[in-house]
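[1] Based on what follows, work out the 3D shape:
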Amino acid sequence: MSQQQGPDPHRWLVSYADYMTLLCAFFIMMYALQLIDEEEGAAIRSQIEAVFSNNIPPPQVTPPQLSTPLEEGNGLKPLLADIRQLTQLIEETDDMIVEGERDWISVSLNADVLFGPGETRIRDQALPLMEEIAGHLRSWPYPINVQGHSDDTPARGISNWEISALRAASVVQNLALYGVAPQRMAAMGMSHYHPVDDGDSPEAKSRNRRVVIFMTQGDNETPWSRPN
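    Presented below is the predicted three-dimensional model:
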């Protein structure tokens, strides 16, 4: 007569042995944590807590350190060199005059290159030039002041104040469309009261019709001004 086989009454010993092994490993690990310094122990404990919890802490990201030419002591001279290369895009270099020192840069563009007679919308032929200028300006964190200037010839249906201001605003809008931060820019209309040529010839009037992009090294709290 064969013996009836039932559940092994000693199977619980297998699970018990596994639990005791895990418990032993846990206490050995906790003891090892006491043998290392506090900083390394805190890092290991945080990793263990992440394993046994559903809330995984986000990785610590070190914020990038902003390094600007102002901090390096180079001013705006690297940007000045880049912008001066833009004069190659205009056949008559007198139509684009680039000036600058350590703390400021000005780009004076003949308005006849950017606008048609009496118009305030930038002509399509000048858009590649605006895109090139914006490409150099958008990565620099400095304020930009765009000044519109007219000649002293009375305009029909619009004052010289308005035409100079609208042309400056048009340049600002196009620079913003090509990626320059709009909060860094301001548009100003100067009318015909700041001529670069006091003559009365058509050439003198053409030189006075201009848009000046002026950038100073500073922050956005700095008043819009230009060194003498």
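
[2] use CA for all of it now, contacts and neighbours both
    Noted.

[3] residues touching Val180, list them.
    Residues near Val180 by Cα atoms under 8 Å, 6 or more residues apart in numbering: Ala134, Leu137, Arg138, Ser139.

[4] quick one more, to check against the first:
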Amino acid sequence: MSEEKRIVVKRITAGRDGHHGGGWKIAYADFMTAMMAFFLVMWLLSISTDKQREGIAERFRMPLKVALSGGDKASLSSSVIPGGGPDSMKSEGERQVTEEDRQADEEAARLAEVKRQIEELIEKHPVFRQFQSQILIDLTTEGLRLQIVDSEKRPMFELASARLAPYTRAILRALAPALNELPNKITLSGHTDAIVYTNGDRSYGNWELSADRANASRRELVIGGMDEKKVMRVVGLADSMHLDKADPRNPINRRISIILLNRKTQQQIEHENSAEVAFQPGPAVVAAKASTQVLSPASFQPPAPHP
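    Okay, here's the model as predicted:
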């Protein structure tokens, strides 16, 4: 007789917690944290001054763009808090600064496009192509800078002289029409290497030589068709600013630098040299003028002769 097999089925029934589970603990903890943060904020506000509360309020009114970029104030309010002001979109918002920033960005983009066009011109122009390695172009805080540098085998000027080599004249005259089409004014600066210039005249050195070379370059640009009024400044910097700082005697330190000025730098130069900056004599000058007496011929008595 076969044994009867028993099949035992166990059914596990999930029992209910008498306290309705543990989810309430998380909610209670969040509630207590929020209450503690709320009372902490209320306590900080109660002990802060009116000026501090005003600053906190302005901080919450900061535009999102300024908050993310960490830029300057977005309004013209007198508050020291960045982004201050009731509404940066209204008249007291910093619309002037925003406009200046926009114009600066547009000008930077325009100069970058000019840089690309000049580089393309250098690659295609037969005069520039053979001297491409001696023409450097970059963007600086002052504007777009073009540098024509010396080479050991092909110097721009005659030795120890401000007389330009024929190919240097060709470069500058070919560059003049392109500069004349641009609205930017320019500055020219001459540079020498660290070799001391001596020709027997101690009154003429690298400072005079660099200034004469810059001015000679200006004349060639004008001959090439550039308007003379575009030039704002011609300076000689001698060997004070090396292109190759590791080797002050490197020929590339002998160069002519032409800068197409951006609007900010141009306005700064114009302001520095404007007639509005009038001379104000100091107390010593005023006192000297007050003590000066003009003698008429009648009042002048010559000294008595010695016996």
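
[5] one step back: among the contacts of Val180 of the first structure, which one lies nearest to Ile122 of the first structure?
    Lowest distance from Ile122 of the first structure to these (Cα to Cα) belongs to Ala134, with 14.5 Å.

[6] Tell me if I'm right that that closest one and Val172 touch.
    No - using Cα atoms under 8 Å, Ala134 of the first structure makes no contact with Val172, being 9.9 Å away.

[7] The two: who's more crowded?
    Ranked by neighbour count (other Cα atoms under 10 Å), Ala134 of the first structure and Val172 place Val172 first, with 26 against 20.

[8] what residue of the second structure takes the place of the more buried one?
    Matched to the second structure by TM-score structural alignment, Val172 of the first structure sits across from Arg218.

[9] burial count for the aligned partner of Asn145 of the first structure in the second structure?
    With TM-score structural alignment as the criterion, Asn145 of the first structure lines up with Thr187 in the second structure. Around Thr187 of the second structure there are 19 other residues, counting by other Cα under 10 Å.

[10] Thr187 of the second structure looks like it's in a strand, true?
    Yes - according to DSSP: H, G, I helix; E, B strand; the rest coil, Thr187 of the second structure belongs to a strand.

[11] Look up how far Val196 of the second structure lies from it.
    25 Å (Cα to Cα, to the nearest Å).

[12] quick revisit: any chance of a markdown table for the contacts of Val180 of the first structure, columns distance to Glu40 of the first structure and secondary structure?
    Output for those, formatted as a markdown table (distance: Cα to Cα, whole Å; DSSP: H, G, I helix; E, B strand; the rest coil):
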| residue | distance to Glu40 of the first structure | secondary structure |
| --- | --- | --- |
| Ala134 | 49 | helix |
| Leu137 | 46 | helix |
| Arg138 | 43 | coil |
| Ser139 | 40 | coil |
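
[13] What remains of these once you look at the second structure?
    Using both residues aligned by TM-score structural alignment, their matches' Cα atoms under 8 Å, the second structure keeps these contacts from those: Ala134, Leu137, Arg138.

[14] contacting residues for the last one?
    With Cα under 8 Å, 6+ apart as the criterion, the residues that contact Arg138 of the first structure are Gly179, Val180, Ala181.

[15] Tell me the secondary structure at the second one.
    Put plainly, it is Val180 of the first structure. Here Val180 of the first structure is coil, with the state taken from three-state DSSP.

[16] Spatially central residue for the first structure, please.
    Ser139 (4.6 Å; Cα atoms, centre = their mean).

[17] For Val51 of the first structure, see how far away the residue nearest to that residue when sequence neighbours are not counted is.
    Nearest non-adjacent residue to Ser139 of the first structure, counting by Cα to Cα, 6 or more residues apart in numbering: Val180, 7.8 Å away. According to Cα to Cα, Val180 of the first structure and Val51 of the first structure sit 45 Å apart.

[18] do the same with Ala181 of the first structure
    44 Å.

[19] Those two: who's more crowded?
    Ranked by neighbour count (other Cα under 10 Å), Ala181 of the first structure and Val51 place Ala181 first, with 20 against 11.

[20] Now do the same contact list for that one.
    Contacts of Ala181 of the first structure by Cα under 8 Å, 6+ apart are Arg138.

[21] same thing but 10 Å
    Applying Cα atoms under 10 Å, 6 or more residues apart in numbering to Ala181 of the first structure gives the contacts Ala134, Leu137, Arg138, Ser139, Trp140, Pro141, Tyr142, Pro143, Ile144, Val172, Leu175.

[22] Grab the nearest non-local neighbour of the second one.
    Going back to what we said before, that points to Leu137 of the first structure. In space, Leu137 of the first structure is closest to Val180, 6.6 Å off (Cα to Cα, 6+ apart).

[23] quick one: Leu13 of the first structure and Leu22 of the first structure, what's the gap?
    14 Å.

[24] Also Arg45 of the first structure?
    Taking Cα to Cα, one finds Arg45 of the first structure at 18 Å from Leu22 of the first structure.

[25] ok, now Val211 of the first structure?
    Counting by Cα to Cα - Val211 of the first structure and Leu22 of the first structure are separated by 77 Å.

[26] what does Gly218 of the first structure give?
    In this view, Gly218 of the first structure and Leu22 of the first structure are 62 Å apart by Cα to Cα.

[27] Check Leu129 of the first structure too.
    Taking Cα to Cα, one finds Leu129 of the first structure at 71 Å from Leu22 of the first structure.

[28] Could you do Leu109 of the first structure as well?
    Distance of Leu109 of the first structure to Leu22 of the first structure, given as Cα to Cα: 77 Å.

[29] How many residues are close by Asn174 of the first structure?
    Neighbours of Asn174 of the first structure (other Cα under 10 Å): 17.

[30] Does it lie in a helix or a strand, and which?
    Per DSSP states H and E, Asn174 of the first structure falls inside helix 160-177.

[31] for that helix, the distance to its chain's centre please.
    For helix 160-177 of the first structure, the separation from the chain centroid amounts to 21 Å (computed by Cα atoms, centre = their mean, to the nearest Å).

[32] what's near enough to touch Asp150 of the second structure?
    Neighbours of Asp150 of the second structure in contact, by Cα under 10 Å, 6+ apart: 133-135, 156-157, 192, 250-256.
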